[in-house]
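[1] quick one, what's the 3D model for this:
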Amino acid sequence: MTEPKTPKSPPWLKRLGNRIRQVRRIRGLTQTDVARPNLTKSFISLLESGRTYPSVGTLVALADRLQTSLALLLLETPNLPRETTLTLLTLARVMAESAPAEAERLLAAGEVLSAHADDLRADLMLTRADITQAQGKVREAERQYEDTLAWARKHKLGAYEPRALSRLAYVARQRGDDAAARQQLEAALEAFRTTRTLRSVEGCEAMLAYGEMLSGQGRAARAARVLEEVAQVARRQDLPLILGKAQIGIARVRLGAGQTAQAREALHAARAALESGPDTPENAQVLRAAGVLLFQTGSPAEAHSILQQALRLQERSGEVRTRAGVLNDLARVLLHQGKAADALAHAKMALELAGSQHNPAQKAAILVTMAHIARQQRRWKQATDLLKDALEIFRKAKMTAEVGETARELGMLLKERGEHAEAADYLAMAISTERPDKSGRR
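    As a prediction, this is how the structure comes out:
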């Protein structure tokens, strides 16, 4: 009777084992060295001879111990340009804020490697446009997104078309062109459906934007249904950041409808989702939004707690760009709680950060908070001067809504102090900023 033959190892497993052995020897390590602390020498021996299958976690650990990369262990030479390009693009996104020059060099390297791959070139174009947009260069980013859309259509890259369209919609909203934003966003959603990518992360982001747009048009019920659909997708796919954003959107809709209890419930769900998410700047921003909304629902203690959580997350992730905003939000909450000294300390830290980042709009918002603190402390002249400084910054930045709100507040303060002539000027300025609704709501 013949003994059953041992099944042959697949070629890829033998190549993997051979590469592990080669790298180990180059590093001057024994099998025992590589096995420590949680593997055995016999397992490494079996792996190097292609006679056992490693788990993903084991491969990651081995690549780290051998000071090599998973790509070099697993992939063949023809696969390396794609792998390297995608890694370069991801790294460029990570470094875009802290080291923009280095990020651009990474993109240039990716451009060389993606020269003969249409889809990789589309990825590179999207990445470059996203970085440009994050740097506040809205017009340039819009042109780059248009180039990406044209490239995707020319080369029939269906999955990239809705991604470019959704970003163009976002840029249009930044420019205040709601009509163009709506048209592009609806086209993006249709393209997401056509390519069956609506339930992807970017498809969910587009639906979130659509829900926000519907809410802004007064279509609260429809907005809530869209946001609930996104929340369901996020739960099924374990997407904590998307779930947090969806719950924030639902909370805004509920709060706008006067349903404070339901809004608070959605905010609690958002916080629970975000606590299981990664330590990223975007996660911190969504936590911040939850904190601000909790404050608006009349829950200052909860708002303070979640804003502190957002601040700690920013510190862990190294995010400084939006830290001034969180500090300013905390100052407002502390002032509401009657802790004027603590509020002023937070506002001063926020003002210093905003100044170092050359962010005039953020600086103006902080000056308004400091004016509120001065007013509570009955320092009337200081409060007036701070509001005037903030108003001037808002005017230069052409922030019409903020100009109107600040002018109205300044006018009322001056009126209370008996300075009626000057108060009338500022109240007239506030009235002049009010424009009839041109959104075409129905």
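[2] going forward, measure contacts between C-alpha atoms and count neighbours the same way
    OK.
[3] quick check: end-to-end length of stretch 130-145?
    Chord length of stretch 130-145, first to last residue, is 8 Å (CA to CA, to the nearest Å).
[4] tell me the buried residues in it?
    Residues of stretch 130-145 classed as buried: 130-133, 138, 141-142, 144-145 (neighbour count, 16 or more other CA atoms under 10 Å).
[5] one more to put side by side:
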Amino acid sequence: MTDRAAPDPEPEPGPDPAPSPTSSPSPSPSPDPELGERVRRLRRERGLTQRQVAEPNYTAGYISTLEAGKVRPSEAALRHIAAKLGVGLDELATGRSARLVGEVRLRATDARRELATGDAHQARALFEAVRADAVRLDLPDEEAAALLGLGDCALETGDLQRAIELFRSCEEVLAEAPLHHRVPALRGRATAHLLAGDLRYACYLLETAIDRLNASGLPDPEALVLLYTAVIAPYMDMGAHTRAAQAANLALSLVPRIEDPALVARMHRGVARTLIAEGRTEEAADHLVRAQEMYRRLQIRTELAHCHWMRGYVHAQVGELDRAETELRTAHTILVERRAELFATQVGVELGDVLRRRGRAEEAAELLTGLLERLGPEHGAVHAGGAHRLLGLLAEDRGDDTGAERSYRHALDLLRPAGAAGDMADLCRLLGDLLHRTGRTEEAITVYRSGLTRYAATGATTLGPAPQEPPV
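    The predicted structure follows:
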């Protein structure tokens, strides 16, 4: 198939054709074959000859040399050629048009919406396409946005190692950007480590970022709120409740400067968790209602499920077990529909506790045993420990002391590497009581002492100094 417009004859092989002394730029020592191919393609698409593109300022031979990739034009030459071809200077120089960039950004928004309201697997395919186009067009910000979305998809589907890799890649793409641009990816990586059971490292990542942001003198409030709310969960799991409350209060103090409603909703969820630990369930419920309304308005289904999950926990804390079961089953249904397997499994552990307390022991045991097939040391270690703890309580209820001890020790083996100090202290109490009741007093004393001195003592979380507060 031939061009519609006949191009000027290509020069014979030999020395590069030189532009005229008065009208053509000097050849550059850094030719750009991709630019030359772009000029050739655009010229042919428009049915122009090399002479028509060149005149009146340049020669047809110069355009031929440029299209052959043997010369890099000056900015003046680029402007002339872009005007002749009817494209913007940036599109000609880089291959990126404002239209193409806009389309990539729009598709990234669509992918983010699919992740929030639809299916993480479908969102992953959309983010992959966005990433491919961003790499092809050399759009680092859009590539980073796609990597962040892919990391969030991996978190939702429970592929924690993949999530860590994607978030780290996002941070690498943004390595030259200010720290607050990298905070969402860093928060995602810390969350993946938390879910995998590496609580201390999750704290380290988040605390280090908080200190670096605050030390900059002009920290980004949204980045700080994202970090403060993210660090609440590992603090709580490690038994550092005072630090969790401090982080929640600092996040609350920054809310007037936050415009993102999803971030405000996440903050309310984090604050609610600290209030539950303090026994302030009515205040916690109020924060959860606010978060739930925001998530419902924004149609962010997974976060909405988390609100139902926490409300179920609040009801369980005050003995409203029927309402707790309803909320937890609602959360579980949403998460199963979204194929958020790890989160659904974690909710199942909470539901198992409610079923046990409602006297449905066989149903609870069957549920928890099935969940442990999907949980483990590097995949939901804290909740796996919680499931073994509940199975131990169920074994004690039916008089199976051997089975109860086995379950408690399994739980300790899972929680010890994770650093979940509060849960370990409780397990030491349960195991100590069991050993004492069965006449193994010396063993019981050792277990009690371990729980009191290693896990329940103030400052026993092995954390360093608390992060500094943001400057006024």
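[6] and the most centrally placed residue in the first structure, which of the three is it?
    Most central in the first structure under CA atoms, centre = their mean is Glu282, positioned 3.5 Å from the mean C-alpha point. Secondary structure state of Glu282 of the first structure, per DSSP: H, G, I helix; E, B strand; the rest coil, is helix.
[7] which residue is the nearest non-sequential neighbour of whatever residue of the second structure lines up with it?
    Taking TM-score structural alignment for the superposition, Glu282 of the first structure sits opposite Glu303 in the second structure. Spatial nearest neighbour of Glu303 of the second structure, excluding adjacent residues (CA to CA, 6 or more residues apart in numbering): Tyr295 at 6.6 Å.
[8] helix or strand for that neighbour, which one?
    helix 281-298 (DSSP states H and E).
[9] hmm, who's touching that helix?
    Helix 281-298 of the second structure has contacts (CA atoms under 8 Å, 6 or more residues apart in numbering) with 261-262, 264-266, 268-269, 271-273, 275-276, 301, 303-304, 307-308, 310-311, 314, 318.
[10] returning to that earlier point: Serialize the buried residues of stretch 130-145 of the first structure to JSON lines and add fields for distance to Ala347 of the first structure.
    Listed next are these as JSON lines, based on distance: CA to CA, whole Å:
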{"residue": "Asp130", "distance to Ala347 of the first structure": "31"}
{"residue": "Ile131", "distance to Ala347 of the first structure": "29"}
{"residue": "Thr132", "distance to Ala347 of the first structure": "30"}
{"residue": "Gln133", "distance to Ala347 of the first structure": "28"}
{"residue": "Val138", "distance to Ala347 of the first structure": "29"}
{"residue": "Ala141", "distance to Ala347 of the first structure": "33"}
{"residue": "Glu142", "distance to Ala347 of the first structure": "34"}
{"residue": "Gln144", "distance to Ala347 of the first structure": "37"}
{"residue": "Tyr145", "distance to Ala347 of the first structure": "37"}
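[11] nearest to Met95 of the first structure among the residues you listed?
    Ile131 (9.8 Å; CA to CA).
[12] show me what contacts that closest one?
    93, 96.
[13] could you do Ala35 of the first structure as well?
    Here Ala35 of the first structure is in contact with 41, 43-44 (CA under 8 Å, 6+ apart).
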